[in-house]
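1. sequence and predicted structure below; questions after.
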Amino acid sequence: MIAACSVAGSDSGGGAGIQADLKTFTALEVFGLTVITAVTAQNTREVRGTWMLPPEAVRAQMEAVADDFFIGAWKTGMLGNAANVRAVAEVLPEGAALVIDPVMVSTSGHRLLAEDAVRDLAELLIPRAAVVTPNIPEAEVLSRMRVETVEDMAEAGRRVLDLGARAVVVKGGHLSGGEAVDLLVDRDGEMRLSGERYPYSVHGSGCCFSAALTAYLARGMPARRAFAAAREFIDTAIREAAGGPGPVRIVNPGGTILRRR
């Protein structure tokens, strides 16, 4: 049985976080495991409240699933604070395939990662990552530079790569104009993928993309193939959102849409 584990926050609206990750894992026929780091009160429009779980709870959940499942890949999403970043780093198995979605701020502007946790994320987890998947604002924080063009995305990706990750995917959805460009940077160079830029925003696209990438890695794909497959998966999910601003609609490879009622 192929399993993947998401270490992230719970989204009461079901459109992002743990809930979106589980839907994505299911659509891609990977058994989903979860480690909940936080409980949030949110919907597709706003985060109304956040309650962090203590680091000992995060450790206990990770140890429980690691002791009973063969986990092909791990994903981190919302970790929230430095204590939880350190807890994940302590328990994560050596050599694990790790995707880091460096969730820092929600679309509605709610802070999801304490400022003092960014250094721990960069020093303790990013060097162990198979892939890091920042959006433009997150790439700016991690690379300490402004990102305004695709060339800037490449430079920011190289700077994050220098932190020790094996690959970095800088997501270009926050850039304006033209096609939407996502860029993978690894030790072999760059891989750019372009697609339609939809005239609306959706909730949960970053979680869905990184979860799809995690699922493909768990299934044995190399990073570049997983990037291309995850990009196709999220493009379909955004297109099927049918105008936004609601959640992405997760579609399995057979074409079945996992809709909310």
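-> In hand now; what should we look at?

2. from here on, just use CA atoms for contacts and neighbour counts.
-> OK.

3. tell me the SS of the residue nearest to residue 43 when sequence neighbours are not counted?
-> In this structure, residue 43 finds its nearest non-sequential neighbour in residue 13, 4.4 Å apart by C-alpha to C-alpha, 6 or more residues apart in numbering. Following DSSP: H, G, I helix; E, B strand; the rest coil, residue 13 is assigned to coil.

4. what count of nearby residues applies to residue 13?
-> 19 (other C-alpha atoms under 10 Å).

5. I'd assumed residue 32 was in contact with residue 1.
-> No - Residue 1 lies out of contact with residue 32 (C-alpha atoms under 8 Å); the separation is 10.6 Å.

6. and these two? Which one has more around it.
-> Neighbours were counted for residue 1 and for residue 32 using other C-alpha under 10 Å; residue 32 has more, 20 against 9.

7. and the more buried one, what element?
-> strand 31-42 (DSSP states H and E).

8. what residues does the helix or strand following that strand touch?
-> Using DSSP H and E, the next helix or strand after strand 31-42 towards the C-terminus is strand 47-52. The set of residues external to strand 47-52 that reach it, using C-alpha atoms under 8 Å, 6 or more residues apart in numbering, is 37-42, 80, 106, 108, 110.

9. so which of the residues you listed is the most crowded?
-> Going by other C-alpha under 10 Å, residue 37 tops those with 30 neighbours.

10. residues touching the residue nearest to residue 43, list them.
-> 41-44.

11. which pair of the contacts of strand 47-52 spans the longest distance?
-> Based on C-alpha to C-alpha, the longest span within those runs between 37 and 108 and measures 19.9 Å.

12. excluding chain neighbours, what is closest to residue 196?
-> Nearest to residue 196 is residue 179, by C-alpha to C-alpha, 6+ apart, at 5.4 Å.

13. against that first model, consider the following:
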Amino acid sequence: MIPNILSIAGSDPSGGAGIQADIKAISANGGYAMSVLTALTAQNTRGVRAVSLCDTDLIAAQIAALRDDIRIDAIKIGMLGDAAIIECVAGGIDGLDCPVVLDPVMVAKGGDRLLEEAAVSALRTLLPRADLITPNLPEAADLLGCDEAETLEQMREQAHALLALGPRAVLMKGGHLKGDQSPDMLVTRHDELRFDAPRIATRNTHGTGCTLSSALATGLGMGLPLPEATRRAKAYLSGALAAADRLSVGSGHGPVHHFHAYHEDDQ
């Protein structure tokens, strides 16, 4: 059965991140994508120009409309914007029996902040609702109120510190570390697994976090065990990054090639 995957996130009109990237990644990985918008942005590959957060009543109505009619097999949560939206989403998904992947989107690729600093504490209250959180190193540091990890051991320590805040698992993304490898570390209360991949030389990395977390949610919605869903999602993202330069989208940080597997003749 094709799983129904719900993305709760903001919109990126350039198509590289946010809801648009989520829909592409979910579809490319075999899921049926649904979406609840939390914010509208004006952005392109060079940066964010404006952000308008959606009214919480409308967000709640979107979630309720889906719950009333459609089976939800997994949820991916991305950009939430402020504390009121965080509380709204937490209430909206309460009682749903499906995996929840939380990508704690705080800052866009170009450095523009997408979560109010005052809302970070509210985001921490959502962590116990998540089966998996997928922070990069700056996001992990924001959540913990500490310096950004610079080594694998510091990554590991921060993953365990985040685990203590309530999620069932933490995938620490090590793309900000220096070196030829891009290591990710999956930590649960019972296990630690490391996923390495060669660092791919491309500036087209817009939306990598959205893409990975959506692919992961799709795997979990299919019933895959967390380690296998993580392995598949990371392999999918590596392929999308490797093919990213086949696209010509903008003059800044362009998107990854979400449908690279379906465009092999373009190589």
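-> Looks like it arrived, so ask away. None of the values given here were measured: they were computed from a predicted structure.

14. so which other helices or strands are in contact with the helix ranked longest in structure 1?
-> What stands out as the longest helix in structure 1, according to DSSP state H, is helix 223-239. Here helix 223-239 of structure 1 touches strand 189-195, helix 205-218, strand 250-251, going by 3 or more C-alpha pairs under 8 Å, 6 or more residues apart in numbering; DSSP states H and E.

15. 7 Å instead, please
-> Secondary-structure packing of helix 223-239 of structure 1 (3 or more C-alpha pairs under 7 Å, 6 or more residues apart in numbering; DSSP states H and E): helix 205-218.

16. what stretch of structure 2 does the helix it packs on fall on?
-> Helix 205-218 of structure 1 corresponds to residues 208-221 in structure 2, going by TM-score structural alignment.

17. mean deviation, the matching stretch versus structure 1?
-> Aligned to structure 1 and superposed, stretch 208-221 of structure 2 gives a mean residue distance of 0.5 Å (mean C-alpha distance after the TM-score superposition for structure 1).

18. and that stretch, which residues are buried?
-> 208-221 (16 or more other C-alpha atoms under 10 Å).

19. so which strand or helix has residue 146 of structure 2?
-> Using DSSP H and E, residue 146 of structure 2 sits within no helix or strand.

20. number of nearby residues for it?
-> 11.

21. can you find the partner of residue 243 of structure 2 in structure 1?
-> Checking TM-score structural alignment: residue 243 of structure 2 goes with residue 240.

22. pretty sure its match sits against residue 251.
-> No - applying C-alpha atoms under 7 Å, one finds residue 240 of structure 1 not in contact with residue 251, separated by 8.2 Å.

23. quick check on the two: which one has the bigger neighbour count.
-> More neighbours surround residue 251 than the other of residue 240 of structure 1 and residue 251, with 21 against 17 (other C-alpha under 10 Å).

24. and the gap between the more buried one and residue 212 of structure 1?
-> 11 Å (C-alpha to C-alpha, to the nearest Å).

25. likewise for residue 84 of structure 1?
-> Noted for residue 84 of structure 1: a distance of 23 Å to residue 212 of structure 1, by C-alpha to C-alpha.

26. now residue 234 of structure 1
-> 8 Å.

27. any idea where the strands of structure 2 begin and end?
-> Along structure 2, the stretches classed as strands by DSSP state E are 4-10, 32-44, 47-53, 74-77, 100-102, 132-133, 169-173, 184-188, 192-195.

28. as a markdown table, these with distance to residue 153 of structure 2 would be great.
-> Listed next are those as a markdown table, based on distance: least, C-alpha to C-alpha, whole Å:
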| stretch | distance to residue 153 of structure 2 |
| --- | --- |
| strand 4-10 | 31 |
| strand 32-44 | 35 |
| strand 47-53 | 32 |
| strand 74-77 | 27 |
| strand 100-102 | 23 |
| strand 132-133 | 19 |
| strand 169-173 | 12 |
| strand 184-188 | 10 |
| strand 192-195 | 12 |
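
29. select, out of those strands, the one closest to residue 264 of structure 2.
-> That would be, of those and by C-alpha to C-alpha, strand 32-44, which comes in at 22.7 Å.

30. and the closest one, what does it pack against?
-> Using 3+ C-alpha pairs under 7 Å, 6+ apart, strand 32-44 of structure 2 is in contact with strand 4-10, helix 18-28, strand 47-53, helix 56-67.

31. including distance to residue 137 of structure 2 and mean neighbour count, could the ones you listed go into TSV?
-> TSV is the format used below for these (distance: least, C-alpha to C-alpha, whole Å; neighbours: other C-alpha atoms under 10 Å):
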stretch	distance to residue 137 of structure 2	mean neighbour count
strand 4-10	20	27
helix 18-28	19	26
strand 47-53	20	14
helix 56-67	29	15
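
32. let's have these in a markdown table, adding distance to residue 147 of structure 2.
-> Output for those, formatted as a markdown table (distance: least, C-alpha to C-alpha, whole Å):
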| stretch | distance to residue 147 of structure 2 |
| --- | --- |
| strand 4-10 | 27 |
| helix 18-28 | 26 |
| strand 47-53 | 25 |
| helix 56-67 | 33 |
